[in-house]
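**Student:** sequence first, predicted coordinates after that:
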Amino acid sequence: MTRESKTATNKPAELLDLQEALSLDRAQVKDFHKRYLNAGLATMMELLNFDKMFVRAEGVSVWDNQGREYLDFLGGYGALNLGHNHPKVFAALQQVQALPNILQASLGVLAGALAHNLARITPGKLQRSFFCNSGAEAVEGAIKLARAATNRTGIIHCQGSFHGKTMGALSVTGREKYRKPFAPLLPDCQAVPFGDLDALEKALQPRQAAAFIVEPIQGEGGINVPPPGYLKKARELCKRYGTLFIADEVQTGLGRTGYMFACEAENVEPDIICLAKSLGGGVVPAGAYITTDEIWKKAYGGMEKALLHTSTFGGNTVACAAALATIQVIYEENLVEQAREKGAYFLTRLKELQERFPLLKEVRGRGLMIGLEFNQPGSLASKVTFGLAGKLAEEYTGSLVAGELLNNYGIITAYTLNNPNVIRLEPPLCVTRDQIDRVVAALEDILQRHRSFMSMATSGVKTILKSLTQRE
């Protein structure tokens, strides 16, 4: 396309309308992604046969353009607690379609109602909300709030953590692969081992940290559950040293772990809590942080400070309507209890597999936030697969298992970003026991057929070679 056609006032002939976009075939979609989006990611998805075209979704199920049904046990990285396309969320959006969606010269009716509801369901004295669009934005806002409220600059975070990829959130994210290309990051950020109270106290002792930010269960770190009592003691240490305690519940919140918020498992009351992902019902981007009245006033109290941190789309009518409906559905359908009961059942079944198959190193998690970690291969596997197995093991072991589940069993999963040898199982909270049993049976079959990593890697190489020779 020429520069003239890109800047012309008349519509260029090459532009696609919605109906034309919906009619694109698989080859065209791949071409557009490689040409206009992330070519490397598109190639990786293609090699693992993860570039299928899904055309319909409901609850836990999605269907491809060949009519095949798949079970979604990835769940939008925890964004689909309600499942795909929940009718009550869409009904809520229809109710507000005539209202102004973005109008800053007013006080949003639904923003006020949502803030009221969040103050009622969050732990302790959390009261005041700031609305944004994503988990990373919520973390950015929480960091700024902590600095402004304490007049300190330091932020303590955990090794293996994941809080987002914007600049501030990345500064407290614990994997060097994602941090190094963008250095230098936010100064005065210090990492401590997850679950290590002695290390945390040592970092707190200089009294320079504005906040300690922690995931109650590390998601991208590999579904890491802290030692019993860690969060409660960490909260006490923060209070002792005048440091705010930020609970990043972006992935764990709103019922995922069998509690409305994962920090409630230890009766922890954070100073700030970050939410996103499932807050929008899996339909609309919605994020928030919630803090106490006291902390909010220290940072943003009064008209002079009221505009220090704002967001154009934060608290828009559509997002708030979706979030209001989401909270209602969680309670009406008893999803928190469902996550607790079905998660316990799922973990029991998976640990039975761990006892039988050495390739499955560890099963861990809480509620319906579960990670499966696989053992590393020996040198023989790399030799047999001409070195490719070693590279796959280093970064994509989880994707080999996920590829088997997707292509042979119709089950969607993915690996965790900070530990690619772990695949996550985070289905919608409405998942049934029969659907859980189907996943367990598939994993059992895979582990039975691939009792070593070499077998798994060889199968993965075959999938890659097939994808290279059979382009659609």
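**Tutor:** Alright, I've got the coordinates.
**Student:** could you use CA atoms for every contact and neighbour count after this?
**Tutor:** Will do.
**Student:** tell me, what residue is most central in this structure?
**Tutor:** Geometric centre of the chain, nearest residue: Tyr77, 3.8 Å, by Cα atoms, centre = their mean.
**Student:** check the offset of the strand or helix carrying that residue from the chain's centre.
**Tutor:** Assigned by DSSP states H and E, Tyr77 belongs to helix 75-78. Counting by Cα atoms, centre = their mean, to the nearest Å, helix 75-78 is centred 6 Å from the centre of its parent chain.
**Student:** C-terminal to the top helix by length along the chain, what's the next element?
**Tutor:** Using DSSP state H, we find that the single longest helix of the chain is helix 335-356. Sequence-wise, the next helix or strand downstream of helix 335-356 (DSSP H and E) is strand 360-366.
**Student:** about what we covered before: which of the residues in the longest helix of the chain are classified as buried?
**Tutor:** Using 16 or more other Cα atoms under 10 Å as the test for burial, helix 335-356 gives 335-340, 342-347, 350-351, 353-354.
**Student:** swap in stretch 101-113?
**Tutor:** Using 16+ other Cα under 10 Å as the test for burial, stretch 101-113 gives 101, 108, 110-111.
**Student:** ok, and here's another one to check against it:
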Amino acid sequence: YVSMAARGPWIITTKGAVLHDNGGYGMLGFGHVPEPIIAAMTKPQVMANVMTPSFAQLKLSKALAREIGQTHDGGCPFSHFVAMNSGSESVSVATRIADVNAKILTDEGGRHAGKSVKKMSLSGGFHGRTGRPAMFSDSCRGSYGKYLASFRTEELLTVEPNDIGDLETHFAKADTEGYFIEALFIEPVMGEGNPGVAITPEFYIAARELTKKHGSVLLVDSIQAGLRSTGYLSVIDYPGFQNLEAPDMETYSKALNAGQYPLSILAMTPGASELYRKGIYGNTMTANPRAMDIGTAVLDMVTPEIRKNIVERGEEFVEKLKALSVELEGAITNVEGTGLLFSCELDPRFKAYGTDSLEEFMRMKGIGVVHGGENSLRFTPHFQVTSEEVDLIIDQVRNAVLKGPQAGQA
């Protein structure tokens, strides 16, 4: 369909159809055309050289420092924030900083002098589609390896999510075989490979300890999970993480830019920020003041009631999808979810995406949804979603399974 107008979670198409939108890849936390965001985006702004300091930069930095660490024992652990464009770009900057660290440690005289360098992320992990972020993204490696020559020599070590033994084995192997793991990238809640699966505090503790011991950089990629999964932007404010040591770096984007204007943030601890070297990165639209005004407006909109609704409606969705799985006797094989980032995996007799899929069928019946994982429907509703809307979506999932197409059927 082609959209003509939208407001909140609702879209009107050029044909006059009405859809409830749950498929914006996590960006539209406040729905379409949120008035405070539009007001921030349209006010007069100096854009002559956006890389110079601005009041918008100061306001967003203060807003981020207030938001991050508000439930954490140590408060906000990040001393520096870098504002970039898309989420993938903030990860690109993070990879440059990890690269600096790798060179220091593997150069002559370094702790890992002369060793080859490898990357590590989670099985099914996703960190962007540009340059080095793509090389850390296991969820897309099938296509990249098939078509891109640059991936012939790129070796990515992958760890099963929440498998501490697997993580320990990989770091032990690096020591015995003599290579250096430059960085471990993890999503606190997976957005692509297995949408809705959350990292446990125990796994995170092991990741933090092993990366510090080895000398690796630890990046938490909260681009899709930030705000959407627990109501908090940073992993350090998640339940069970409030007394844990922060990662070296953390990235945010989708919900923070409200789906209205490209903005991503790379947050750095003092140690990570000290690794940055002048000349290793630059961008015409870095620290865009208009984008940063939007980020500040989004954080101002996140109230205790919004945070509570994200958690409670997320629990309601998962509970009702699991009940639907029982009712439909095997059509839904698994349900995963953390807050308002959740998915239901379909039996192979159903297609999650493409022509004659349940994704397509549900859109035609008025529910905007996207696919994720191997064969799952992925949902990212707006933050103020109601129980009535929950029931609407569950009813349409049921309808799609019972009346929609099955794989191989026209």
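**Tutor:** Cool, got the structure. Small disclaimer: the values here were computed from a predicted structure and weren't measured.
**Student:** returning to that earlier point: what's the counterpart of the residue nearest to the centre of structure 1 in structure 2?
**Tutor:** If you follow Tyr77 of structure 1 across to structure 2 using TM-score structural alignment, you land on Tyr25.
**Student:** just Lys165 of structure 1 next, same as before
**Tutor:** Match for Lys165 of structure 1 (TM-score structural alignment): Arg129.
**Student:** surely that match is in a helix?
**Tutor:** No - judged by DSSP: H, G, I helix; E, B strand; the rest coil, Arg129 of structure 2 forms no part of a helix; its state is coil.
**Student:** CSV for the buried residues of stretch 101-113 of structure 1, including distance to Arg256 of structure 1 and secondary structure?
**Tutor:** Output for those, formatted as CSV (distance: Cα to Cα, whole Å; DSSP: H, G, I helix; E, B strand; the rest coil):
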residue, distance to Arg256 of structure 1, secondary structure
Asn101, 29, coil
Gly108, 29, coil
Leu110, 25, helix
Ala111, 24, helix
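**Student:** any idea which of the residues you listed is closest to Tyr259 of structure 1?
**Tutor:** Ala111 (24.4 Å; Cα to Cα).
**Student:** skipping its backbone neighbours, what lies nearest that closest one in space?
**Tutor:** Nearest residue to Ala111 of structure 1, sequence neighbours excluded (Cα to Cα, 6 or more residues apart in numbering): Gly315, at 5.4 Å.
**Student:** again with Met53 of structure 1
**Tutor:** Nearest non-adjacent residue to Met53 of structure 1 (Cα to Cα, 6+ apart): Asp64, at 5.4 Å.
**Student:** count of neighbours near whatever residue of structure 2 lines up with the one you found?
**Tutor:** Matched to structure 2 by TM-score structural alignment, Asp64 of structure 1 sits across from Thr13. By other Cα atoms under 10 Å, the residues close to Thr13 of structure 2 number 14.
**Student:** how close does Thr13 of structure 2 sit to Gly368 of structure 2?
**Tutor:** Distance, Thr13 of structure 2 to Gly368 of structure 2, using Cα to Cα, to the nearest Å: 12 Å.
**Student:** with Ala83 of structure 2 instead?
**Tutor:** 30 Å.
**Student:** looking at those two, which one has more neighbours?
**Tutor:** For the pair Ala83 of structure 2 and Gly368, the greater number of neighbours falls to Ala83 (29 against 25), based on other Cα under 10 Å.
**Student:** so what's the residue lying closest to the match of Tyr77 of structure 1 once chain neighbours are set aside up against?
**Tutor:** Once flanking residues are discounted, Tyr25 of structure 2 sits nearest to Thr380: 6.5 Å by Cα to Cα, 6+ apart. Residues counted as contacts of Thr380 of structure 2 (Cα atoms under 8 Å, 6 or more residues apart in numbering) are 22-26, 340-342.
**Student:** again, but for Glu362 of structure 1
**Tutor:** Here Glu362 of structure 1 is in contact with 351, 354, 372-374 (Cα under 8 Å, 6+ apart).
**Student:** aligned counterpart of it in structure 2, please.
**Tutor:** Counting by TM-score structural alignment, the partner of Glu362 of structure 1 is Asn334.
**Student:** about what we covered before: what lies in contact with the helix holding Tyr77 of structure 1?
**Tutor:** Contacts of helix 75-78 of structure 1 (Cα under 8 Å, 6+ apart): 81, 83, 251-252, 256, 277-278, 282, 426-428.
**Student:** all good on my end, thank you.
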